[in-house]
Structure formats: structure tokens, C-alpha cells
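>>> Following is a predicted model, sequence given first.
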Amino acid sequence: MTEQTTWIGTSWKMTKTLAEARAYARVLAGCDWAPGIRPFVIPPATAIATVAEVLSPGGAVLVGAQDAHWEDEGAWTGEVSVPQVKDAGARLLEIGHSERRAHFAETDERVNLKVHAALRHGLLPLVCVGETAQQRAAGAALDTVTAQVRAALAGVPATTRVLLAYEPVWAIGEHGTPATPEQVRDVVTAIARVAGPARPVLYGGSVSLDNARDLLDLPQVSGLFVGRAAWDAGGFLALADLAAQPAPQAPGGPYS
């Protein structure tokens, strides 16, 4: 039987100096990861090369970039390209985070362009999708999220691996409200149905040690995309250790 991969990752957003990034990466570099755990970290662009150097190319921990332009080069002042972040050591590209959608005009069309750019250069896309509180209240969560998934994957062969991260907008950030497993279940099931078997679905949004086990136990959740709870290396490792533990058996199961 093929061992299931559990993805555990974090984006540092706009935090950490080079010294702080290097110290964090050194902790991860000294770890022996449990079988089946696939860790990844996404530093700010300024620290990609530093973190990638500490973690070594081809190492167990994937290094990502928080964004990149869809064009390979050109007059795009302030932007970085996929070839540039790859050259710095990124092997994964985060695309379509709700903060970029809300504040930086990240449309579904641009998300799709970036997915194709990442794949063109051999990076693994990590596409973030999620509904706002207003969309959920209106009963439009499933339609909103599945539309985002379909748009992101337009023109991508069904067998091409892409990671999807379900991050309800109302659940992320310092003031987010943690989602219950019941609120997550139907959405991740719909994402998996639309995306297909080659696309693992992660969950992100106020993830903590208190709720991580329940989220990981959902059948369609293949990992966690963590924010503040993993900005400290110890927090990241604690979540990875939890993910490596066997799921508790339901009453009447083989070990009851």
C-alpha cells in the first residue's frame, strides 16, 4: 500500500529578518521527519535564498515563494518572476492567497496565469481558495470555492499535481474565527471532487494544536497550511509531530 503524504507547511507572510529566517531554518534542517510527513516553509522573497541554502536543495523541506509574476521577465517594477524565485531556491509557489486577492487585484485569471507559469518552470503550485463570511452567510461557499478551483486549473492536465489550500477568508489572520470540522468537510469534499485525485487538498485558517487533529482526520484533508501557530520553529515541529501520530480509532474500530 502506498503511504499517504501529509503536508505540513507555513507561510511567514511579511515577517522575519534574514537572521531570524536562518535560525528557524537551522532548526528544521536538524530534524528527522516522520515517514509520510512532507514539510514546507514559505519565507518572504528576501529570505528565500537564505532559507534554501540552510535547508539544502533537494532536502526534505520544500522552500516556497509567496508570489511571483506570470511573465518570465520584463518591465514589472517591484515584481519577481518564477525563474527568479526558482533561482533563489524555491520549489513551490503560493498563488491566490485571499490577502492578495483582496489587496493586490489577484483575479482568478491571474491565478491561472501564475499556475501555468509555475508549472512551466517546474515549481509546485499551491493555490489558495476560500469564501468570505458574507458569501458563506449567503449560502454561496461551495459555488465560490469550486469556481475558484476551476478557474485556477483551467488548461492544466488532470494528471498534473497541484496543491489546493482551502482557507476560508473569515478564518484566517489574527482575528479569524477557527472553522469547525463540520464547516470544512463539505467544502474540501467539493474541492477534491472538482480538482481530481492528483491534487491534494490542505486546510488553512486559524490552525492550532487544539484543532489540528480534528482537521487532519477529515477524509479529504491531506495536510495543513499554517499561519501564526507555525511562525516559531517549535510550533511548526509540534504540528508536524501531531500530524505524524496515528489518527484515533472510532469506537468499534479494529483497536477498540
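Here it is on my side, so go on.

>>> alpha carbons only for contacts and neighbour counts from here, please
Noted.

>>> Neighbours of A158, how many?
14 (other Cα atoms under 10 Å).

>>> and the helix or strand hosting C128, what does it pack onto?
According to DSSP states H and E, C128 maps onto strand 124-129. Packed against strand 124-129, as judged by 3 or more Cα pairs under 8 Å, 6 or more residues apart in numbering; DSSP states H and E, are the following elements: strand 92-95, helix 108-120, helix 141-152, strand 163-166.

>>> In it, which of the residues would be classed as buried?
For strand 124-129, the neighbour count (16 or more other Cα atoms under 10 Å) marks L124, P125, L126, V127, C128, V129 as buried.

>>> show me what contacts the fifth one?
For C128, the residues meeting the contact criterion (Cα atoms under 8 Å, 6 or more residues apart in numbering) are E94, I95, G96, H97, S98, L164, A165, Y166, E167.

>>> and the residue nearest to the spatial centre of the chain, how far is that from A65?
Most central residue of the chain, judged by C-alpha distance to the mean C-alpha position with Cα atoms, centre = their mean, is F225 at 4.5 Å. Separation of F225 from A65 (Cα to Cα, to the nearest Å): 14 Å.

>>> alright, now check it against this:
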Amino acid sequence: MRRKLAAGNWKMHGLLADLSQISALNADHPDPATDILICPPTTLIVPACAAINGGAVQIGAQDCHARASGAFTGDLSAVMLKDAGATAVIVGHSERRDAHEESSEDVRAKSKAAHAAGLTAIICLGESLAQREAANTLDIIAGQLSISVPDTAVAANTVIAYEPCWAIGSGLTPTPAQIGEVHDFIRARLTTRFGEAEANGMRLLYGGSVKPGNAAEIFEVSNVDGALVGGASLKAEDFTPIINALKAAS
């Protein structure tokens, strides 16, 4: 039985004053039936870990470098993130693939670095609107999945997040049938590569304009084990209904 996961990606939002939202979330869910993860900006990882004070909410990061150390000004390694208190790191988000021109090979290297550091890698996949309209979604997902996920991936250290690029921050959401098609496809591909037992343990998240009003419907879809949430994770009052919907679907 896969434990559900509600992960929040704060992106480039959040100052010290906003740690109150993490504290509130932690207080609202002292013993959750699902895993809860917040990935704030790197500047907040250490104080966020202090704010949860050993509570159920986990703290993650939004990206890492593929190398453990070196002359890479402005970058942070997975080892550093682990040392700061992070338990997971998002890699391959569409905003990184697009704005920073990261390839699936880059994502694979970062995923391996995360695994080596003892972090869970949340590996993001997703197609553009043009690719969806050209009926190329599954081909794109297959290519990203085969290259981005390293051989070091196991159920305990890897989460796959399907985030159609055209749905992120747009208010648009794929239909449940479209989400289910992709998640079932990913599960089948993982099974072929890693075997049924390991693949069945890997959690698959949906991300892209998830909000309280559509969360329950999304969580009813086959092979959806939770969500990677953007804007709706910034405030506890918005994220809690999503977490509760996930609990109800568990």
C-alpha cells in the first residue's frame, strides 16, 4: 500500500514571516494519514526545519546540482540540502527544463546526486500544450521517464510527478481520463523497467493547477498517489483542504 503524499512547491515565494504558514500546517496535521512535504526557497530550509520542531511536516528543496561540491558559484549540492535538513528535492520541474534549458540527462544526474545524498528525488515529467494537441503526450512522457529516472531509483527514494506544462499556474487542468491515462502509462513503464514489486511502491503525483475545488476528483484517478502543489500550498488554509481530500481518498 503506497502512502499518499501532498507536496508543496513554494517556488520563489516566501520570507521568514511566512514560516507561520508551515507552523500552522504542522499544528493542523500532528499525526497525518498522509505524508506532507513543503519545499520552500533554500533560504528557508533551516528555519523551516526549526519551525516544524520535530512535527509531521517534512521539508524539501526545489533543485540541486549534480555534483557534491566544486567551483559552481550560486549552486547548492544535494549533500548541502541534506545537511540543512531537507528530506527530498524536486528535480526536472518544467520551469527548470524550460527557463534553464535542463535536459533529461541533467535531471538524471541530479536524481542520482539526490539518491547518493540520501534524499528522495521528486522527478518531474510533462508535455507542452503543443505536444498534447499533437497527440504526442505519451511519447514525450516515455522519453523523459526513460532518461530522467536513473538506475539508482527505488520506491524508497523516488517519486514521479506528472505535471503537464500547460496546466502549471494556468488554471487549466487535464480531465481525470487524461490524468489517468498518463499515470497508468507511467506505472506500466516503471513495472517493465524495475519489476512489479518496486514499481508498485513508487508514488506518482499529479501537479498542475491543483486546488481545493478539484483535488478530490483528481485523487480518485487511478495511480494518483498525491499531488505536487504550487500556489495553493503557500497558505495553510488553502493547502489543508487538499491534504484532507487526499486523506479521504486514502
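Received it, and whenever you're ready, just let me know what you need. As the structure is a prediction and not an experimental result, all values here were calculated from the model.

>>> Which strands or helices does whichever helix or strand comes after the strand holding C128 of the first structure pack on?
Toward the C-terminus, strand 124-129 of the first structure is succeeded by helix 133-137 as the next helix or strand (DSSP H and E). With contacts defined as 3+ Cα pairs under 8 Å, 6+ apart, helix 133-137 of the first structure has no helix or strand neighbours.

>>> Could you tell me where helix 133-137 of the first structure falls in the second structure?
On the second structure, the counterpart of helix 133-137 of the first structure by TM-score structural alignment is residues 129-133.

>>> And stretch 199-212 of the first structure, by the same measure?
By TM-score structural alignment, stretch 199-212 of the first structure lines up with residues 202-215 in the second structure.

>>> Next, the buried residues of the matching stretch.
M202, R203, L204, L205, Y206, G207, G208, S209, V210, K211, P212, A215.

>>> Equivalent analysis for stretch 37-52 of the second structure, please.
Applying 16+ other Cα under 10 Å to stretch 37-52 of the second structure flags L37, I38, C39, P40, P41, T42, L44, I45, A48, C49, A51, I52 as buried.

>>> so where is it in the first structure?
Aligned by TM-score structural alignment, stretch 37-52 of the second structure corresponds to residues 40-55 of the first structure.

>>> packing partners for the longest helix along the second structure?
For the second structure, the helix with the greatest residue count under DSSP state H is helix 176-194. Packing contacts for helix 176-194 of the second structure, counted by 3+ Cα pairs under 8 Å, 6+ apart, involve helix 137-148, helix 196-201, helix 215-219.

>>> quick one: it to chain centroid distance?
16 Å (Cα atoms, centre = their mean, to the nearest Å).

>>> Could you do stretch 205-220 of the second structure as well?
13 Å.

>>> Name the residues that touch that stretch?
So stretch 205-220 of the second structure is contacted by 5, 159-165, 167-173, 176, 179, 224-230, 232, 238-239, 241-242, 245-246, 249 (Cα under 8 Å, 6+ apart).

>>> The residue nearest to the centre of the first structure corresponds to which position in the second structure?
Aligned partner of F225 of the first structure by TM-score structural alignment: L228.

>>> Confirm that its match sits in a strand.
Yes: under DSSP: H, G, I helix; E, B strand; the rest coil, L228 of the second structure sits within a strand.

>>> do you know how far it is from A86 of the second structure?
16 Å.

>>> just to revisit the earlier point, any chance of the helices and strands packed on helix 176-194 of the second structure in a markdown table, plus distance to A24 of the second structure?
Listed next are those as a markdown table, based on distance: least, Cα to Cα, whole Å:
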| stretch | distance to A24 of the second structure |
| --- | --- |
| helix 137-148 | 35 |
| helix 196-201 | 30 |
| helix 215-219 | 21 |
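
>>> And the ones you listed: which comes nearest N26 of the second structure?
helix 215-219 (20.2 Å; Cα to Cα).

>>> so how much does the closest one differ from the first structure once superposed?
Compared with the first structure after fitting, helix 215-219 of the second structure deviates on average by 0.8 Å (mean Cα distance after the TM-score superposition for the first structure).

>>> hang on, the earlier thing: the match of helix 133-137 of the first structure: average distance to aligned residues in the first structure?
Mean for stretch 129-133 of the second structure is 0.8 Å (mean Cα distance after the TM-score superposition for the first structure).

>>> pretty sure I59 of the second structure is in a strand, no?
Yes: assignment of I59 of the second structure by three-state DSSP places it within a strand.

>>> Looks like it contacts A88 (just checking).
Yes: counting by Cα atoms under 8 Å, I59 of the second structure does reach A88; the two are 7.3 Å apart.

>>> And the two? Which one has more around it.
A88 (29 against 25).

>>> which position in the first structure aligns with that one?
Using TM-score structural alignment, A88 of the second structure lines up with L92 in the first structure.

>>> Would you check how far apart that match and V63 of the first structure are?
Taking Cα to Cα, one finds L92 of the first structure at 6 Å from V63 of the first structure.

>>> Check R199 of the first structure too.
19 Å.

>>> What of A147 of the first structure?
28 Å.

>>> what's the counterpart of T146 of the first structure in the second structure?
Match for T146 of the first structure (TM-score structural alignment): A142.

>>> who touches its match in this structure?
I186, R189.

>>> cool, D184 of the second structure as well?
Going by Cα under 8 Å, 6+ apart, D184 of the second structure touches S222, N223.

>>> quick one: what's aligned to it in the first structure?
That one, D184 of the second structure, aligns with T189 by TM-score structural alignment.
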